[in-house]
Structures are given as structure tokens and as C-alpha cells.
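# Give me a 3D structure for the following:
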Amino acid sequence: TYNASSTLQDQLEKLTDSDSLESEKVLSYNRANRAVAILCNHQRSVPKTHQKSMENLREKIDKKKETIEEAEKKVKEAKRNAKHGSEKEKIEYEKKKKQLDRLREQLIKLEVQETDRDENKTIALGTSKLNYLDPRISVAWCKKFNVPIEKIYNKTQRAKFRWAIDMAG
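Now for the predicted structure:
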């Protein structure tokens, strides 16, 4: 347990960038947890549904990229209109620009999910997270990097580790 917790702490310090998106921070956490799971030899066989779920995720990513391309064209057009246009057209341009940014963030989230899912196919992360890691480390990490605790622990796990969550305030 000590080795597992200290490995998690070291890996979290190495892997987490405070400027990255929330989904990238969660990926960093999972990578740190993966290092612990490998240390503890928590292996599993590749799930039968892995290939299909990866294909579905790939399709979602491809569709999102197409949507982004269309949105980029709309933003360019709106920008042209806004240069010489009315206030309404300028507002429309800003709206389209924000939508494009949102789509790009969604794409990053999907790509991070794909990476995470593929990297975890043979490692059982739950075993180390529930039985070997000091939850105070995870809770403190969540607070430090403004990651909602729900992204790390599900409802049952949050109930189990309520004491650690309460300690962190």
C-alpha cells in the first residue's frame, strides 16, 4: 500500500499539467493509477467488446472532425460578414466562434477517451484505486487541480471514501 501510494503521488506530480483541460487531467490521473496497477500486477484480459467500442469511438471522432470543418467554414464566412456588417453579424460571428471552440474541446475529450480506453484494455485500474491507494492523495489531487471528485470516484466509491473527502474539506 505504501509503495502504491508513493508511486501514485510521484506519477501525479510528473504527469499533471495545471494548464491542461479537465479531461487531460483525468487522463493523467488514470496514467498514474495505471503505473500503480502495473506495479501491483493487476492485469485483465482484453474485454470482448473492446474492438467494437474503439470502432464506435473512432466513428464519433471522425464525425466530430467533419462537424468542426463545417463550423470552421461558417466561422470564416461569419468573420467576412462581420468585418463590414452590422452589430448583429458581429454577434453572430462571436457565437459561431464559441461554438467552434466548444466543438474542438469535445474532440479533444473524445481523443483523450480513446487513448485512455486503449491504454487500459489489459490493466484493471479499479483494484489498485479501491484497495491499495490512499484516497487522501486522490482527493488532494482533485482539489489542487480543480477536478471534480466525481471524475475519479463513482457514487459508491465516494461513499466508501467519504472520510477522506471530508478531511480535505
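
# only C-alpha atoms for contact and neighbour calcs from this point on.
Fine.

# ranges for the helices of this structure?
Taking DSSP state H as the criterion, the chain contains helices spanning 2-15, 22-39, 50-84, 87-119, 125-131, 135-144, 155-160, 162-168.

# one more to put side by side:
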Amino acid sequence: GCCSLRVEHISLHEQKDGKEYVVVFDFLGKDSIRYYNEVPVEKRVFKNLQLFMENKAPGDDLFDRLNTAIMNKHLNELMEGLTAKVFRTYNASWTLQQQLDELTNPDDSMAEKILSYNRANRAVAILCNHQRSVPKSHEKSMEKLKEKIDQKRENIQDMQRQVKDAQRDAKHGSVKEKVVYDKKKKTLERLKDQLMKLEVQETDRDENKSIALGTSKLNYLDPRISVAWCKKYDVPIEKVYNKTQRDKFRWA
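Model prediction:
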């Protein structure tokens, strides 16, 4: 990004919201998604940026003496194989690991663990500015999901009444009536589990409506972190990577 940063993309503030030497980044990134960030910097960095902006038009390059070849040559001199992408990969992978450790509860259900994984992945996508416009179909799909949830709640209420009646009959009834009671209890538990999965799905879908999770997952995250997480919390790898992705990351 350094090589394509233009003067119009930043503004400098000696004081902003109680902070000193703030650089405001404001520009359209990939897929015309706005990137906005306020970053306090050291005084020396701030003064240097002021010098770089002197006598330049808004459309001029901020670092006009820098290009990708020069930058990559410099980085490679510091460490063999080091490129600008390595910093992004490191920050993304570190953020994923930190978020997974913070969000995952070993006692959670499978659906809740996947929600935690997606939330960790979302933190990475936000860090990398992998946003998207909300899909046109989002509202309609959410309505359908809400209908399913409402229907499932009605089914649970109906089954709760049936369980109550069956429990009463089983107290003084035959073996057959006790079997019926046990079956209805299991059906009620299954319905509750289905409702929980639908509610988690609703939360997950709504939270990720404007985030593109796939880009960072495929290009900027070390897959060994996801594989280790799956093993640690007994999550099938298929829940995290589809077949194409599993083939790509077979080495991990």
C-alpha cells in the first residue's frame, strides 16, 4: 500500500480527540470499499509526512521515490524471503490465534464453536479491510431464517405440552406409556438443539453480512492455526474448510 498511497489519502492533525500527531487514512480500497483509520504516530514520523506532502497535488504519490521493486529489495536485504505480504500474513495469523484463544469455550456446542471461529476470522477480515456491500439477498434470507426459528419455537411449545401430558400418564401407567414419555423427551431435546443451531446461524449470518471471510482465510492465514484449533476442540475440519480448500491446505 505504501507505493500506491497518494497525498489525498491522508490528512495530518497535530491534535485530534485528545491525541497528538494523528494521521487519518481515508480512501477507497479493494472493491471500492472505504478504508478509514486514525493512527497516532511519533512526532518524527508526523514531521516527515508533512515534508513528503509539501508542494504536491492531491493526486501525487506520497512516497514518490518508492516503488515495489525498491521496497521488496530492501525487505529482502533485511531477511531473505521477506515481502510486504509477510507482514499482512503475520498480523492476520496472530490476530486469528489470539481471537480463537479468547473466544473458544471447550464446553460450547459444535454450532457455537463454529460461531466463535467465524468471529475470530471476522476480526482478521476487518483488520485486512476485506469488506463487501451487503448482498441483495441478505434481507430475504434472514426473513426465511426467522420464519424457521418462529416455527421451531412453536414446535417446542407444542412438544413441551406433550411431554408434560406423557409424564403424567407415565407416572401410573404401563411400560408402553413410559417409553412414549422417553421418546417425547428426546424429541424435545432434539428440537431445542435444532433451535439453538438456527439461532447461531442467524447471528453468524447477520454479523458477517458485510464481511468477506474467504479472502483472508485463503490468502493471509496460516492454515496450521485452523487445523490445530479443530484438533484441540474436536471440530471436524470439514466445518472450517470445504473440499477444494482441504486439498489446497493438505500440507497443513
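
# tm score of chain vs chain?
TM-score for the superposed chains, counting by TM-score structural alignment, normalised by the length of structure 1: 0.96, backed by 164 aligned residues with a Cα RMSD of 0.6 Å.

# hmm, back to that, and among the helices of structure 1, the most buried is which?
Highest mean neighbour count of the helices of structure 1: helix 22-39, a mean of 21 (counted as mean count of other Cα atoms under 10 Å).

# average gap between it and structure 2?
Its aligned residues in structure 2 lie a mean 0.2 Å from helix 22-39 of structure 1 after superposition (mean Cα distance after the TM-score superposition for structure 1).

# Where in structure 2 does that helix fall?
Helix 22-39 of structure 1 corresponds to residues 110-127 in structure 2, going by TM-score structural alignment.

# Equivalent analysis for stretch 123-134 of structure 1, please.
With TM-score structural alignment as the criterion, stretch 123-134 of structure 1 aligns to 211-222.

# which residues are contacting the matching stretch?
Residues outside stretch 211-222 of structure 2 that contact it (Cα atoms under 8 Å, 6 or more residues apart in numbering): 88-90, 92-93, 96, 118, 121-122, 124-126, 128, 130-132, 245.

# mind running it again at 7 Å?
88-89, 92-93, 121-122, 124-125, 130-132 (Cα atoms under 7 Å, 6 or more residues apart in numbering).

# ok, now which ones touch the residue in structure 1 sticking out farthest from the centre?
The outermost residue of structure 1, judged against the average C-alpha position, is His84 (40.3 Å), by Cα atoms, centre = their mean. For His84 of structure 1, no residue meets the contact criterion (Cα under 7 Å, 6+ apart).

# So what does it match up with in structure 2?
For His84 of structure 1, the aligned residue in structure 2 is His172 (criterion: TM-score structural alignment).

# now the end-to-end length of stretch 197-217 of structure 2.
One end of stretch 197-217 of structure 2 sits 23 Å from the other (Cα to Cα, to the nearest Å).

# do the same with stretch 209-223 of structure 2
By Cα to Cα, the extent of stretch 209-223 of structure 2 from end to end equals 24 Å.

# Find the residue closest to Arg44 of structure 1 in space, skipping its chain neighbours.
Distances taken as Cα to Cα, 6 or more residues apart in numbering put Thr122 closest to Arg44 of structure 1, at 5.0 Å, once the chain neighbours are dropped.

# Tell me who's in contact with the one you found.
Thr122 of structure 1 neighbours (Cα under 7 Å, 6+ apart): 43-46.

# Repeat that for Pro236 of structure 2.
Here Pro236 of structure 2 is in contact with Cys230 (Cα under 7 Å, 6+ apart).

# Who are the contact partners of the most centrally placed residue in structure 1?
Centroid check for structure 1 by Cα atoms, centre = their mean gives Ser23 as the closest residue, at 2.2 Å. Contacts here follow Cα under 7 Å, 6+ apart; on that basis Ser23 of structure 1 touches 109, 112.

# How about Ser18 of structure 1?
Contacts for Ser18 of structure 1 (Cα under 7 Å, 6+ apart) come out as Phe145.

# That one and Lys65 of structure 1: what is the separation?
26 Å.
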